[in-house]
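Next input, structure requested:
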Amino acid sequence: MAKLKTTYVCQNCGAVQSKWMGKCPECNQWNSLVEEVIEKQSSSKSSYNQNYIPKNTPVILSNVAGIETHRFETGIKELDQVLGGGIVKGSVVLIGGEPGIGKSTVILQVAGILNKKNKKVLYVSGEESPSQIRMRADRLNVTADNLELLTTTSFEDVLSATAIKQYDYLIIDSIQTITSEEIISGGGAVGQIRHVTYRLVELAKSTGLTVFIIGQVTKDGNIAGPKVLEHLVDTVLYFEGDYSRGVRIIRSVKNRFGSTDEVGIFEMSQSGLIEAGDRAFFDKDSSQASGKVICPVLEGTRPFLIEIQALVAPTFFQYPKRNATGYDNNRLAMLIAILEKKGGLNLSGADVYLNIAGGIKINEPSADLAVCAALISSFKDKPVPYTMAFAGEVGLTGEIRSVSNIQGRINECSKFGVETLYTNNKHEKSKNIKLVNVKNINDLLKL
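Next comes the predicted model:
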């Protein structure tokens, strides 16, 4: 009997090693290498078989008939925007996120909408029983009389079901629970996930079946199993948000049929995910206090208002604290140093806390001016009216730099009653709100 050949695959990054190691040399993760059996390679030097009949042959690009990409709108505008306008037939969409954040909820809502529009949907679950899915559907008020359920962990059962009956949409919840008999390894292993996903992509491209795949994430925030999934599928959506407030954000990080970096904003309720729009991050009716500033930011091509909250308080420790939630700590430390050096504020003896309301995380430098305004407001204990907004990048010399898509930010500010926008876009004009040029930090302090 021939000896089986084995390799050791990292369950975190997918790197392959010839022998077991305590720590993966690629991603430095401990105890992540798992033994997997691979097929014995042929000893023949030549891999070409003269009797082999190829499945496909090369074609001339100019002879290929172009087709208009057909999209199907789900009826959930926020989700359609992230997908680039709707679902593309024959595409494979990967949805990742932490447990309990709403992946199964939104996909069941989408399945109900598709079923109401006479689309044939097969929902495959390897984690829940049909009665559990029915309970969740009743709670979400999803009435899908013809929605078909298949509870299995066998990929061969999925192939058999799709071969017997032609479906328009296939939902896999989740990919970590599905195993194939063709691979000798446990469920959730990188080899299994890679093989099953590859076969699903092959099935979608050959039959026109649209596939939704739900993937769990690791503690580092990456989809478990790995980057191999992101390379295979057409679209990758990530769920993130604030559990305490019920805010959920669907972020597109890869989309072969549309723009990337788009976001959809939802709120989690008892009846499922509902579209929240911009109101999830900005509450105009909340109490006005020092340290609260409004800022228009961009996520992809979409502008929306956020509320930046700052607290500057005397410290009782030898080293003052610098803590930021939803914002980069290093950038906060840089802005504090600029305010001290160029603005003359004595923040070295104060604890500084910064929070982006709504649970959103921002990396855009256009929020620098608003962060500085919030710090100054809290330090001087002077409230900033909600009729004012700030947008600008702060340089190390204290100058304020212009921001992109200023017209979109202006339009978003006007929707919420903002009357004045402080920025440094000199050549921009607006009929809706007043634009005030701020050249440097000293101009901001004089306001």
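
okay, CA-based contacts and neighbour counts for the rest of this
Fine.

Helices of the stretch 101-250 of the chain, start to end?
Counting by DSSP state H, counting those that start in this stretch, the stretch 101-250 of the chain forms helices over residues 103-116, 130-139, 155-164, 190-207, 227-232, given from the N-terminal end onward.

and the nearest residue to Leu232 once chain neighbours are set aside, how many neighbours?
Computed as CA to CA, 6 or more residues apart in numbering, the closest residue to Leu232 that is not its neighbour in sequence is Tyr198, at 6.8 Å. Burial of Tyr198 is recorded as 16 neighbouring residues (other CA atoms under 10 Å).

How about the one 5 residues further on?
As a burial measure, the neighbour count of Leu203 was computed by other CA under 10 Å and equals 18.

Now do it against Arg194, distance only.
14 Å (CA to CA, to the nearest Å).

Over to Cys295?
42 Å.

do the same with Val124
If you measure Val124 against Arg194 using CA to CA, the figure is 18 Å.

What of Leu170?
In this structure, Leu170 and Arg194 are 18 Å apart, going by CA to CA.

How about Phe239?
22 Å.

How about Lys103?
Distance of Lys103 to Arg194, computed by CA to CA: 21 Å.

Between the two, which is the more surrounded one?
It is Lys103, of Lys103 and Arg194, that has more neighbours when counted by other CA under 10 Å, with 23 against 20.

Correct me if wrong: the more buried one contacts Leu237.
No: under the contact definition of CA atoms under 8 Å, Lys103 does not touch Leu237, with a separation of 10.0 Å.

mind listing the helices for the stretch 251-400 of the chain?
Shown for the stretch 251-400 of the chain, the helices assigned by DSSP H, counting those that start in this stretch span residues 329-343, 368-380.

Out of the ones you listed, which one sits most buried?
Here the criterion is mean neighbour count by mean count of other CA atoms under 10 Å, and of the helices of the stretch 251-400 of the chain the winner is helix 368-380, at a mean of 24.

and the direction of it versus that of helix 329-343, what angle?
Helix 368-380 and helix 329-343 are oriented at 70 degrees to each other (axes from the mean of the first three to the mean of the last three CA atoms, to 10 degrees).

In contact with the spatially closest residue to Leu298 that is not a sequence neighbour, which residues are there?
Excluding its sequence neighbours, the residue lying closest to Leu298 (CA to CA, 6+ apart) is Phe304, at 6.5 Å. Contacts of Phe304 were listed using CA atoms under 8 Å, 6 or more residues apart in numbering, and they are 278, 296-298, 409, 412.

can we see that at 7 Å?
In this structure, Phe304 makes contact with 278, 296-298, 412, judged by CA atoms under 7 Å, 6 or more residues apart in numbering.

Kindly list the longest strand within the protein.
Longest among the strand segments of the chain by residue count, using DSSP state E, is strand 302-314.

Next, the buried residues of it.
302-313 (16 or more other CA atoms under 10 Å).

Farthest pair within the residues you listed?
Taking every pair in the buried residues of strand 302-314 and measuring CA to CA, the maximum separation is 34.6 Å, between Arg302 and Ala313.

one more to put side by side:
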Amino acid sequence: MATDHAPPAPSSSPVEAPVRVLLPQVLPALVVGVAASLLFIGISYLSEEFQDVLWHDLPDALGIGGYSSLWMIAMLTASGIAVGLVIWKVPGHAGPDPASEGLGGAPLAPAVVPGLLLASTLTLAGGVSLGPENPIIAANIALAYWLGRKAQPSLPGAVWVSLASAATIGALFGTPVAAALVLSEALAGQPGRGSLWDRMFAPLVAAGAGAVTTQLLAEPSFDLGLPVLDSPGFGDLLAAVVIAAAAAAFGLVAGYLFPYVHGAFHRLRHPMLMLPLGGLVLGLLGALGGPLTLFKGLEQMKELAEGAGGWSSGELAKFAAVKLLALVVAASCGFRGGRIFPAVFAGAAFGLLAQALVTEVHPAVAVSSAVLGFLLATTRQGWISLFTAAVIAASPAMIALLCVASLPAWLIVTGRPQLELDHEGKAMR
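Sure thing, here's the model as predicted:
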């Protein structure tokens, strides 16, 4: 007697992509990874060379102190004028308002890229409190999307976007781990065939190529030379939780201020009014906070950490507050740059302040926990915040502490304004 057999139940596990699908993605990913890193290194080199001219060679030739209050005010105002001219006159106007742009986004037209890179270079060299990440990622996405679709039109445009994003994040942080964390957060809720690792395969190749290229040519480092914590105890855990929560609350100040400061500048409407005024305000803040509060903050953060113990709590509070305000002003008035690097400086200054107030707290616990909390407040990028804090701590033993400390900090920031606006100028939550 014939028996009916029920069809097999569909497997709940994702279908693995065959090797023949993944292998052809390797070469495009490698090319994008290396190219993205080279663009980042090139812009960084140009901005650093120009920075030396503006802040050392030129004032020396004029017999003026490079970091005198007068020079900082004049230089940042001049930077606002220069960037304003680029946004006003160069085709593409250096891209959309950066206040409403996060990491990545839709590809820009190729004609926008030269103006965006020029504005970013002037911003970095001029001492503005912004980093290179957003413009470099946007430029690499635009170029990869444009050239990739010409070279291999069969590949979906989204592939080139993910490759460029991953490659640039890998290049910026000098490791593909940061890109892996960001990608996992971005792809987790997206439908797609194959496992998460199948979808991450080519972007991770690109991130690895970008990271290795940067490591070989530029040797980036977030190491602050802090004492390593080998055996954390309950006191360290309590300190990490408290400091991360306090830094998150401090970082929220930037989110609450952002839409109001942005709205005030944009009532001026014209870039030749917004940018020079923004530069003047940044110059005044620089004169108040000193040269450590200028620029993107990575090298300044190392100098800050090297002098730990020599700064008074008042000085550290001033550094943290001035950097927070400078970040808000720079992002509001239209300078082209990213917000992660200066946010890390503000978090590090806040952590050193906490350690100065309570000297029993280990410096690595104080600084890494504060960076974690401040980044959570300003970016809402959980993995990037944890990764950056862990790299600064330079201790595997700190990872568990930071994971626990992130939980109350997240409860403080979730649902509250972050340092990004929607296209109507309203705070994103």
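
Overlay them and tell me the TM-score.
Here the superposed chains carry a TM-score of 0.23, computed using TM-score structural alignment, normalised by the length of structure 2; 175 aligned residues with a CA RMSD of 7.7 Å.

coming back round to it: give me the common contacts of Lys103 and Leu237 of structure 1.
Common contact partners of Lys103 of structure 1 and Leu237 (CA under 7 Å, 6+ apart): Ile95.

pretty sure Phe50 of structure 2 contacts Leu124?
No: shown here, Phe50 of structure 2 and Leu124 do not form a contact pair, counting by CA atoms under 7 Å, at 9.1 Å.

quick one: contacts for the residue lying closest to Phe379 of structure 1 once chain neighbours are set aside?
The spatially closest residue to Phe379 of structure 1, leaving aside those adjacent along the chain, is Val312, at 5.5 Å (CA to CA, 6+ apart). Residues in contact with Val312 of structure 1 (CA under 7 Å, 6+ apart) are 350-353, 375, 378-379.

Go again with 6 Å.
Contact criterion CA atoms under 6 Å, 6 or more residues apart in numbering gives 351-352, 378-379 as the residues in contact with Val312 of structure 1.

out of those, which one sits closest to Leu108 of structure 1?
Minimum separation from Leu108 of structure 1 among the contacts of Val312 of structure 1 (CA to CA) is found for Val352, which lies at 42.9 Å.

neighbours around that closest one, how many?
Using other CA under 10 Å, Val352 of structure 1 has 24 neighbouring residues.

surely it meets Arg322?
Yes: look at Val352 of structure 1 against Arg322 with CA atoms under 6 Å: they come within range, at 5.0 Å.

Look at Ser414 of structure 1 and give its secondary structure.
Using DSSP: H, G, I helix; E, B strand; the rest coil, the structure places Ser414 of structure 1 in helix.

Quick check: it vs Ile356 of structure 1, distance?
21 Å.

Name the residue in those two with the higher neighbour count.
Using other CA under 10 Å, the more surrounded residue of Ser414 of structure 1 and Ile356 is Ile356, with 20 against 16.

give the contact list for Leu311 of structure 1.
Shown here is Leu311 of structure 1, whose contacts under the criterion CA under 6 Å, 6+ apart are 352-353, 378.

would TSV of those residues with distance to Glu35 of structure 1 be doable?
Below are the contacts of Leu311 of structure 1 laid out as TSV (distance: CA to CA, whole Å):
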residue	distance to Glu35 of structure 1
Val352	48
Tyr353	46
Ser378	56
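
Let me know the closest of those residues to Lys5 of structure 1.
Closest to Lys5 of structure 1 out of the contacts of Leu311 of structure 1 is Tyr353 (55.3 Å), distances taken as CA to CA.

got the contact list for that closest one?
Applying CA under 6 Å, 6+ apart, the residues contacting Tyr353 of structure 1 are 310-311, 323-324.

at 7 Å instead, please
Neighbouring residues of Tyr353 of structure 1 by CA under 7 Å, 6+ apart: 310-312, 322-324.

Check Trp383 of structure 2 too.
Contacts here follow CA under 7 Å, 6+ apart; on that basis Trp383 of structure 2 touches 181-182.

Point me to the helix or strand that includes it.
helix 382-393 (DSSP states H and E).

Quick one: work out the angle between the following helix or strand past that helix and helix 382-393.
Reading on from helix 382-393 of structure 2 to the C-terminus, the next helix or strand found by DSSP H and E is helix 398-413. Taking the same axes, to 10 degrees, one finds that helix 398-413 of structure 2 is oriented at 140 degrees with respect to helix 382-393.

mind listing what's buried in helix 398-413 of structure 2?
The neighbour-count criterion (16+ other CA under 10 Å) identifies 398-399, 401-402, 405-406, 409-410, 412-413 as the buried residues of helix 398-413 of structure 2.

what does stretch 192-199 of structure 1 give?
Within stretch 192-199 of structure 1, the residues that qualify as buried are 192-194, 196-198, counting by 16+ other CA under 10 Å.

Just put the buried residues of strand 302-314 of structure 1 in TSV and tack on distance to Ile265 of structure 1.
As requested, the buried residues of strand 302-314 of structure 1 are exported to TSV (distance: CA to CA, whole Å):
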residue	distance to Ile265 of structure 1
Arg302	11
Pro303	12
Phe304	11
Leu305	12
Ile306	13
Glu307	16
Ile308	18
Gln309	21
Ala310	24
Leu311	27
Val312	30
Ala313	33
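
and which of those residues is nearest Val436 of structure 1?
Within the set of the buried residues of strand 302-314 of structure 1, Leu305 lies nearest Val436 of structure 1; the separation is 18.1 Å, counting by CA to CA.

list the contacts for Val261 of structure 2?
The neighbours of Val261 of structure 2, taking CA under 7 Å, 6+ apart as the test, are 329, 332.

I'd like the helices of the stretch 101-250 of structure 1 as a markdown table, with distance to Ala389 of structure 1 appended.
Conversion of the helices of the stretch 101-250 of structure 1 to a markdown table gives the following (distance: least, CA to CA, whole Å):
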| stretch | distance to Ala389 of structure 1 |
| --- | --- |
| helix 103-116 | 34 |
| helix 130-139 | 40 |
| helix 155-164 | 53 |
| helix 190-207 | 46 |
| helix 227-232 | 38 |
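
Tell me which of those sits nearest to Gln17 of structure 1.
With CA to CA, the closest approach to Gln17 of structure 1 among those belongs to helix 190-207: 13.0 Å.

how much does the closest one deviate in direction from helix 155-164?
Between helix 190-207 of structure 1 and helix 155-164, the angle comes out at 10 degrees (the same axes, to 10 degrees).

packing partners for helix 190-207 of structure 1?
Counting contacts by 3 or more CA pairs under 7 Å, 6 or more residues apart in numbering; DSSP states H and E, helix 190-207 of structure 1 packs against helix 227-232.

And the helix it packs on, what does it pack against?
In this structure, helix 227-232 of structure 1 makes packing contacts with helix 190-207, judged by 3+ CA pairs under 7 Å, 6+ apart.
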